[in-house]
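K.L.:
quick one, structure for this:
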Amino acid sequence: MELRHLKYFITVAKELHFSRAAELLQMAQPPLSQQIKQLEEEMGVKLFNRTQRRVELTEAGVSFYERACELLENLNFACDEAQKIHLGEKGDIILGFTGSPTFHILPRVLQVSKQEYPELKIELKELTTAEQVRALNKGEIHVGLLVPPINSNLLNIETLNEGSFVIALPKKHPLVKQGAPVDLSSLANENFLMPRRKDGPGYYDAMMNLCYQAGFEPNIILEAKQYLTFISLVSFGIGVALLPSSIKFIDREEVELMPIGNSLSNWTVSVAWNKNNRTPALQIFLKLLKKTTLYTEK
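P.N.:
As a prediction, this is how the structure comes out:
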């Protein structure tokens, strides 16, 4: 039995008229009748009752028609799904991300992906830069949003955008009343909240350079991973924190984010993926990512 036999049978079963079915199939009626006869002989089942005036499905024909329609529908679905996977329009992406992209890059690319490629399934894993590099090298994630520098010969790395730092201060801090920008040297005696260097040396070093440029080494009293942890601690007056300007997108009722005067250091967000990963879904996601980050945040 061939696929064309099913298509011929389904068309005749729908029309219950060989001439009309042959016209729809763009073939002559005698060859169509012969194909249906061959199908019945191969199956050993009579599918149609034929008279000079009418064509009817037998009881076996009704059952076979239902199953044949299901089979053809499943086949069409399988072909469509395979094509979408081949084009990268359907598939699974495991996306690693670190803090700073969370508030600007990540929401936008997820929104665009949902709109343009709804069958592209994206699984999120929040990891530090160091954890992402390890996961990418092992194939545990497909792509990462992280902060350079990144030392790995196994990865492709491209810069997405860069942004400035802000200083997070409690609303009641005296410098908030003075207005922006803040001279970082005026915070030399403050207690600082900082990320751990091993989690993201590029981000950590950029913040330390800011302090060194201002003429002091920060008094670090606490280290943490999450930016929201810093915001919470700053709101209670535990200390102050240098944060990426993208954090302005989150609610921070008791914290003021102040620009820094004469700042020469920026943070950079890059995308990284394993050089051996050439799946179509990854290529589609990378195009979406670059399209949604065609700007430099200052």
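
K.L.:
going forward, measure contacts between C-alpha atoms and count neighbours the same way
P.N.:
Noted.

K.L.:
once you drop chain neighbours, what's closest to the residue nearest the centre of the chain?
P.N.:
Among the residues of the chain, the one closest to the centroid is Ile122, at 4.4 Å (C-alpha atoms, centre = their mean). Spatially, and ignoring its direct neighbours in sequence, Ile122 is nearest to Ile93 (4.7 Å; C-alpha to C-alpha, 6 or more residues apart in numbering).

K.L.:
which stretches of the protein form helices?
P.N.:
3-15, 18-24, 29-43, 59-87, 105-116, 129-138, 174-178, 201-213, 227-235, 280-291 (DSSP state H).

K.L.:
for the first one, packing partners?
P.N.:
Applying 3 or more C-alpha pairs under 8 Å, 6 or more residues apart in numbering; DSSP states H and E, one finds that helix 3-15 makes contact with helix 18-24, helix 29-43, helix 59-87.

K.L.:
could you give the angle of it to helix 29-43?
P.N.:
Angle, helix 3-15 to helix 29-43, by axes from the mean of the first three to the mean of the last three C-alpha atoms, to 10 degrees: 110 degrees.

K.L.:
second input sequence below; structure requested for side-by-side comparison:
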Amino acid sequence: MNLEQLNCLIAVVEEGSISAGARRLNLTQPPVSLQLQRLEAQCGVRLLERGSRKIRLTEAGQSLYDTAKRIQSLTLAAQEDMKNFQLGKKGSLHLGMISSGTGEHFFRGVRYFIQRYPKISFQLYEGNTYQLLDALEKEAIDLAVIRTPFSHSRVDRKVLCQESFCAVGVQELFPSPLPDALSLEALQNLALLGYRRWERIIQETCRKRDFSLYFRCLADDARSCLQWAQAGLGIALVPESVVSLSHGLIAVPVEEAALASQVCLVRKKGRPLHETARLFWTNY
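P.N.:
Alright, predicted model coming up:
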């Protein structure tokens, strides 16, 4: 198989038909059909189910499509790196970053790195921790900045910072007078908005003290929690670095040792790093 065949597969799948895929590739339908036939013959399995309205992937086709997307992404990244070299730069670092924010400590490190290596550019990929771990496993990115909790079994990590949680919301939802800090117990009668993967940790901490908390909304992204808080729908429990993403909301620290979120730089365990990624990993 070759890149031309894989690009045909991607276009046809994403456009829903061979004719639409061919238009996307600025080709006529016959050569695209021929490329797909050759691809299926080389794979020895059926990749596409040609329905009356829309083409669907078989199980084997889905597997190859996922691989083809990674190859396409890596190919585009390699082309971008070569352009950077033509411009006298040192290539790109493909860095995954949590969309919820990473705090000033991370950006101080980036500024220091750029001062030492000003000709290295960055290609950023945003997502939640699980999405970035998956991209790291598939080697779609070099390194990732993610937030605990996550499984450490397949990654090496460097802890960049540790931060506590804050309760964030409109002022009328907080107790009056506004306290300097809140305990978990003080949150019992409030409608909360929180990270889905932190909910179990928080509730287990509460159960040990014979109470529970009410979460009106659980989300995978802190920004969603802040949007709900902005609408007055509850109080968001988010790491302190995320507070800077809120606008006009009250933020009160939550005093609880169990709620300590670490921001980490991670790499896939056992994967050799290319020079640009190695420099960032060792010098950050």
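
K.L.:
please work out the TM-score for the two chains.
P.N.:
Overlay of the two chains. TM-score (TM-score structural alignment, normalised by the length of the second structure): 0.60; 199 aligned residues with a C-alpha RMSD of 2.9 Å.

K.L.:
the residue nearest to the centre of the first structure contacts Asp92, correct?
P.N.:
Yes: because the distance of 5.9 Å satisfies C-alpha atoms under 8 Å, Ile122 of the first structure is recorded as touching Asp92.

K.L.:
and Val234 of the first structure, what pairs with it in the second structure?
P.N.:
Under the alignment (TM-score structural alignment), Val234 of the first structure pairs with Ala229 of the second structure.

K.L.:
once you drop chain neighbours, what's closest to that match?
P.N.:
Looking at Ala229 of the second structure with C-alpha to C-alpha, 6+ apart, the closest residue is Gly169, at 5.0 Å.

K.L.:
roughly how far apart are Ala180 of the first structure and Met258 of the first structure?
P.N.:
6 Å (C-alpha to C-alpha, to the nearest Å).

K.L.:
ok, those two, which is more surrounded?
P.N.:
Comparing Ala180 of the first structure with Met258 by other C-alpha atoms under 10 Å, the one with more neighbours is Met258, at 19 against 13.

K.L.:
on that earlier part again, could the helices and strands packed on helix 3-15 of the first structure go into a markdown table alongside distance to Asn151 of the first structure and mean neighbour count?
P.N.:
Shown next, in a markdown table, are these (distance: least, C-alpha to C-alpha, whole Å; neighbours: other C-alpha atoms under 10 Å):
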| stretch | distance to Asn151 of the first structure | mean neighbour count |
| --- | --- | --- |
| helix 18-24 | 63 | 17 |
| helix 29-43 | 64 | 15 |
| helix 59-87 | 31 | 14 |
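
K.L.:
in TSV, list those along with distance to Tyr117 of the first structure.
P.N.:
What follows is those, written out as TSV (distance: least, C-alpha to C-alpha, whole Å):
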stretch	distance to Tyr117 of the first structure
helix 18-24	34
helix 29-43	41
helix 59-87	10
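
K.L.:
so which of those is nearest Thr279 of the first structure?
P.N.:
Nearest to Thr279 of the first structure among those is helix 59-87; the distance by C-alpha to C-alpha comes to 8.6 Å.

K.L.:
now do that closest one against helix 29-43, angle only.
P.N.:
Using the same axes, to 10 degrees: helix 59-87 of the first structure against helix 29-43 is 100 degrees.

K.L.:
any idea how far helix 59-87 of the first structure is from the chain center?
P.N.:
30 Å (C-alpha atoms, centre = their mean, to the nearest Å).

K.L.:
helices or strands up against that helix?
P.N.:
helix 3-15, helix 280-291.

K.L.:
distance of Gln86 of the second structure from Leu273 of the second structure?
P.N.:
Taking C-alpha to C-alpha, one finds Gln86 of the second structure at 22 Å from Leu273 of the second structure.

K.L.:
err, Ser151 of the second structure, not the other one
P.N.:
21 Å.

K.L.:
so those two - more neighbours on which side?
P.N.:
For Ser151 of the second structure and Leu273, the more surrounded residue by other C-alpha under 10 Å is Leu273, and the numbers stand at 15 against 9.
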